[in-house]
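A.B. asks: Okay, here's the prediction I keep looking at, along with the sequence it came from:
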Amino acid sequence: MVDSDGKINKYLPFAVLYFFFNSLLLPLGLLYTTLLTPVFILWLYKYPVFKYFYFFVALSVVFAVVHFFNGVSFAGYTKSYVLILSVFFWCMAFYQFLLNCNSLQGIFNKLIIINFFLVLLALAFYFVPFLKPILWYKNSLTAGSGNVYRLKLFTYEASYYSLLLVPLVYYYYLKILFFRTGSNMLIFCLATLPILLSFSFGVLGGIALGFVLLLVSDVKLFYIKKIKYILITGLVVLPAVFFILYYIFPNNVLFLRIGNIIGGNDTSFNGRTSDSIILAYKIARDKNLLFGCGPGQTKLIGADFFKEFYHRYFAESEVVLPNNVADILAAYGLLGVLLKLGVEFYLFFKTRVFDNYYRLGLFIFIFIYQFTGSFITNIAEYVIWILAFTAPIFPEFNKRNVFPDYYNNELIRNA
């Protein structure tokens, strides 16, 4: 809890709570950050950011008028709206935290170390049958794979845990690429091992694709010797690893899932992408395609659509759209989706995300991921969006600081 300068970091306990224990011992869907909403309101009231609350309420009223006109369950609507409102206050609180905090790097350093020791604890628990379910999540990754234990620590699900790791992974990967750390392999293992143990192919694929697109976005990156070395090594090592796996262990989970995805037989991938969009469209259209069916209504009216689509019975509790865009489409219609995407593009240019490699990397990742996973009240997703849109954070990753000679020469040329 103490920084290198000897001062107590007042924000670290909240960071540890959010990252590791936010759902511990709570019913599914409830978080401690939700329970702390009154505290966030009292804290935020003195800051200018609080004005966005009034805009949020005004916009919500417009949607609510249409939703209630079309017919909703008042209890379900109110409960879900209060939850969405708590997420909005959390987002404002996190944004204000980033503006106030001058020790984000120190917090990241402590989080990755704490996470490492918890991973060691989880590895010990793995060999104790009655302790294993505390920190590991068991499910089938794809058709034919059987059940696999995936690391989740104290979160409710492995994919959610891996999404929490993304800001740390991007930070330390870029730090390795751009700077001399003196312990590259150790940092790489600290950032990579937990996310591999989560077996979250959606997050892993998003990170890989995000880094490829980040590199392609700026040709100057290919002139960094370390990046060239990694690319050349990767082009040699990865095909060799795949070749060896194919002949030694052809039925491994990775190959099974890739084959099922290509063949359209991966129910998890389909459920998070195309199936969710199709079902969300049907649910929204049933009430109002432009404004959606309203928060808390998807489960109430979606069971019949799920039954028709999957040809089996669905209880209300099983009606889930594990895709943020789809979830918004069902609840707030095409207008809600256009508003979300519009805000993302507006803030991308408004905050000049493209000037900072860390923020740009996060933006690319989460823009892709919103179409393949998450849900409307997923605060882990919104944390990544807010990090991407907050200009003051990690200036060392600003393009002008990574390539000072290039930009200084450009200033001279333009003088």
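C.D. replies: Cool, the structure landed. Numbers count the residues shown, from 1 in each chain.
A.B. asks: Please count neighbours and contacts with C-alpha atoms only from this point.
C.D. replies: Fine.
A.B. asks: what about the strands in the stretch 151-300 of the chain?
C.D. replies: Here the stretch 151-300 of the chain has no strands by DSSP state E, counting those that start in this stretch.
A.B. asks: At which residues are the helices of it located?
C.D. replies: Under the criterion DSSP state H, counting those that start in this stretch, the stretch 151-300 of the chain contains helices at 158-178, 184-197, 201-216, 225-248, 253-262, 267-272, 274-287, 298-310.
A.B. asks: Compute the inter-axis angle for the third one and helix 253-262.
C.D. replies: Angle, helix 201-216 to helix 253-262, by axes from the mean of the first three to the mean of the last three C-alpha atoms, to 10 degrees: 80 degrees.
A.B. asks: and helix 201-216, what does it pack onto?
C.D. replies: Applying 3 or more C-alpha pairs under 8 Å, 6 or more residues apart in numbering; DSSP states H and E, one finds that helix 201-216 contacts helix 158-178, helix 357-369.
A.B. asks: tell me the most buried of these?
C.D. replies: helix 357-369 (a mean of 24; mean count of other C-alpha atoms under 10 Å).
A.B. asks: following it, which helix or strand comes up?
C.D. replies: Next in sequence after helix 357-369, counting helices and strands by DSSP states H and E, comes helix 379-389.
A.B. asks: Got another one to weigh against that:
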Amino acid sequence: MIPARAWAGWLLVAACVTPAAAQPGGTGEILSIEVAVSRALEANRGLQIARSEVEGLSDRIAAVRTRKYPVLSARLLEGAFLLPLEATFPAGAFGSFGAIGPFPPTDTTVRSDTRFLSAAVLTAAQPLTQLRKVSRGIRGLQLEQDLARERIDAQSREVASGVRKAYYQLQRTQAGLQATEETVALARELVRLATAHRDARVVLGADLLTAQSRLARAEHEARRLEDAAVTLREQLNALMGRDLALGFDVPPLPAPGATEASLPEAEARALEARSEIRQAELRRQQAENAVHLAREAYIPDISVAVTYAALANVEVLPRQTFTAGVLLEWEPWTWGRVGHEVAASRRAVDRAALAATEAGEGIRREVRAAWRTLGEARRFIDVTALAQQAAREQVRVANERVRAEASLVREALQAQAALAEADAQHDAALTSFWTAFAEFERVTGVR
């Protein structure tokens, strides 16, 4: 029969315990894990930076594409000749006329003065053979853009995995806080009973001090878990691109369920969803494009050019000239440089092919390791859950016996210590499981 005073003590303790839904940092908004992941994928600052890089590559592609169009240039010179211009015309340079004979009749030199002059040159050149190089350059940038998109996909999965891990950890922290508050309630009741029995000179003072020490440790653990919950909320807010001070609550952690897919199915899903293999294939295509671009160095640059030149304040030279023709620029002897560049690009193709194979094998290893870790964590939860239930029942029985026999305070203290250890092991098991579950989702390509 439990004394009425004991019942009053238990009611007082229950009134003092803070429920899990009203923990520090909560505002009443229940944030589901699906909403948290969705917000993070939309507003995460790191992902926004990566998306901006992809948009920047679009601008670079548009800029390179303009190199296919005619190149227009204008040059203007304002100055004076340091030395006068001289033009020598031999006798009869302009022909021979019957009445006057050859013109000019003798060799004639015409000199200009060093007056101020103006010269303008306008050129329009349409690239021809360079168009292949420009196309290769555009293709390289497009591959880089595709690779950047695949990196965003991989980064999105990392962000989603980080959100899930922090979310599960917050759920476990809140559950651990609730369990710790129950431990605090039990410890307070034991301290109350030990104090009453010590006053009656039935319990030693050392047993009371031990009970008070256990209570202090439990209260400290509760405060530590409260701080950890606030830190995890701030971490989730940062991942979601929100103000760190925004509060929210999360629902209780569900019981671990069975794995939905078999190991072969998980491997197949990971190989299809993960971007590492696609990234390796894009790098191989980049290397092949680099080989073709290096070979373009053997081809001369040929353009069709039209030039207009105008001179002002010059009497010796023509005032205006028009020219049209073909402009060729070529480096016929490169001392083997182009050959070495082509060979290096070919080796890069071989490396990229090996990297693609290694990426697939690495994904399979990660999936298998995560699968085994998840199974071990699930089995360990059952072990710690049974131990936790047994320890909690022992504490309850020990407290009941203390009320009947004061000399059993030490037995109750030992039972509380066993319960605290069982709670810690079960909490660690649950944390390991949900961390392993989040990692398993990451390696299988879940977003």
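C.D. replies: Cool, the structure landed. All of these numbers come straight from a predicted model, not from anything done at the bench.
A.B. asks: Report the TM-score for the pair.
C.D. replies: Here the superposed chains carry a TM-score of 0.23, computed using TM-score structural alignment, normalised by the length of the first structure; 146 aligned residues with a C-alpha RMSD of 6.4 Å.
A.B. asks: one step back: export the helices of the stretch 151-300 of the first structure to CSV and tack on distance to residue 43 of the first structure?
C.D. replies: Formatted as CSV, the helices of the stretch 151-300 of the first structure follow (distance: least, C-alpha to C-alpha, whole Å):
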stretch, distance to residue 43 of the first structure
helix 158-178, 24
helix 184-197, 33
helix 201-216, 33
helix 225-248, 43
helix 253-262, 46
helix 267-272, 36
helix 274-287, 36
helix 298-310, 33
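A.B. asks: Go through those and name the closest to residue 16 of the first structure.
C.D. replies: helix 158-178 (11.6 Å; C-alpha to C-alpha).
A.B. asks: residue closest to the middle of the second structure?
C.D. replies: Residue closest to the average C-alpha location in the second structure (C-alpha atoms, centre = their mean): residue 155, at 3.8 Å.
A.B. asks: Can I get the helices and strands packed on helix 201-216 of the first structure in CSV including distance to residue 214 of the first structure?
C.D. replies: Below are these laid out as CSV (distance: least, C-alpha to C-alpha, whole Å):
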stretch, distance to residue 214 of the first structure
helix 158-178, 11
helix 357-369, 6
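A.B. asks: Show me the strands in the stretch 301-447 of the second structure, by range?
C.D. replies: For the stretch 301-447 of the second structure, the strands defined by DSSP E, counting those that start in this stretch cover 301-312, 320-329.
A.B. asks: follow-up on the earlier one: just tell me which of the helices of the stretch 151-300 of the first structure ends up closest to residue 18 of the first structure.
C.D. replies: Of these, the one closest to residue 18 of the first structure (C-alpha to C-alpha) turns out to be helix 158-178, at 9.1 Å.
A.B. asks: Could you list every helix and strand in contact with that closest one?
C.D. replies: strand 147-151, helix 184-197, helix 201-216, helix 225-248, helix 357-369, helix 379-389.
A.B. asks: which stretch among the helices and strands packed on helix 201-216 of the first structure comes nearest residue 343 of the first structure?
C.D. replies: Minimum separation from residue 343 of the first structure across those (C-alpha to C-alpha) falls at helix 357-369, 12.0 Å.
A.B. asks: returning to that earlier point: for residue 139 of the first structure, which of the helices and strands packed on helix 201-216 of the first structure is the nearest?
C.D. replies: Here helix 158-178 is closest among those (C-alpha to C-alpha), at 9.8 Å.
A.B. asks: Near residue 282 of the second structure, how many other residues are there?
C.D. replies: 20 (other C-alpha atoms under 10 Å).
A.B. asks: likewise residue 286 of the first structure?
C.D. replies: 16.
A.B. asks: repeat for residue 79 of the first structure
C.D. replies: 13.
A.B. asks: Which helix or strand lies directly C-terminal to the strand or helix carrying it?
C.D. replies: Assigned by DSSP H and E, residue 79 of the first structure belongs to helix 74-100. Using DSSP H and E, the next helix or strand after helix 74-100 of the first structure towards the C-terminus is helix 104-126.
A.B. asks: and the helix or strand hosting residue 178 of the second structure with strand 301-312, angle?
C.D. replies: Assigned by DSSP H and E, residue 178 of the second structure falls within helix 130-199. Taking the same axes, to 10 degrees, one finds helix 130-199 of the second structure and strand 301-312 inclined to each other by 110 degrees.
A.B. asks: Point out the other elements, helices or strands, that helix 130-199 of the second structure touches.
C.D. replies: Under the contact criterion of 3+ C-alpha pairs under 8 Å, 6+ apart, helix 130-199 of the second structure touches helix 4-16, helix 33-43, helix 45-65, helix 205-239, helix 276-295, helix 337-404, helix 409-443.
A.B. asks: Could you dump those helices into TSV with distance to residue 79 of the second structure added?
C.D. replies: TSV is the format used below for those (distance: least, C-alpha to C-alpha, whole Å):
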stretch	distance to residue 79 of the second structure
helix 4-16	94
helix 33-43	59
helix 45-65	35
helix 205-239	63
helix 276-295	43
helix 337-404	42
helix 409-443	70
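A.B. asks: Thank you kindly, that will do.
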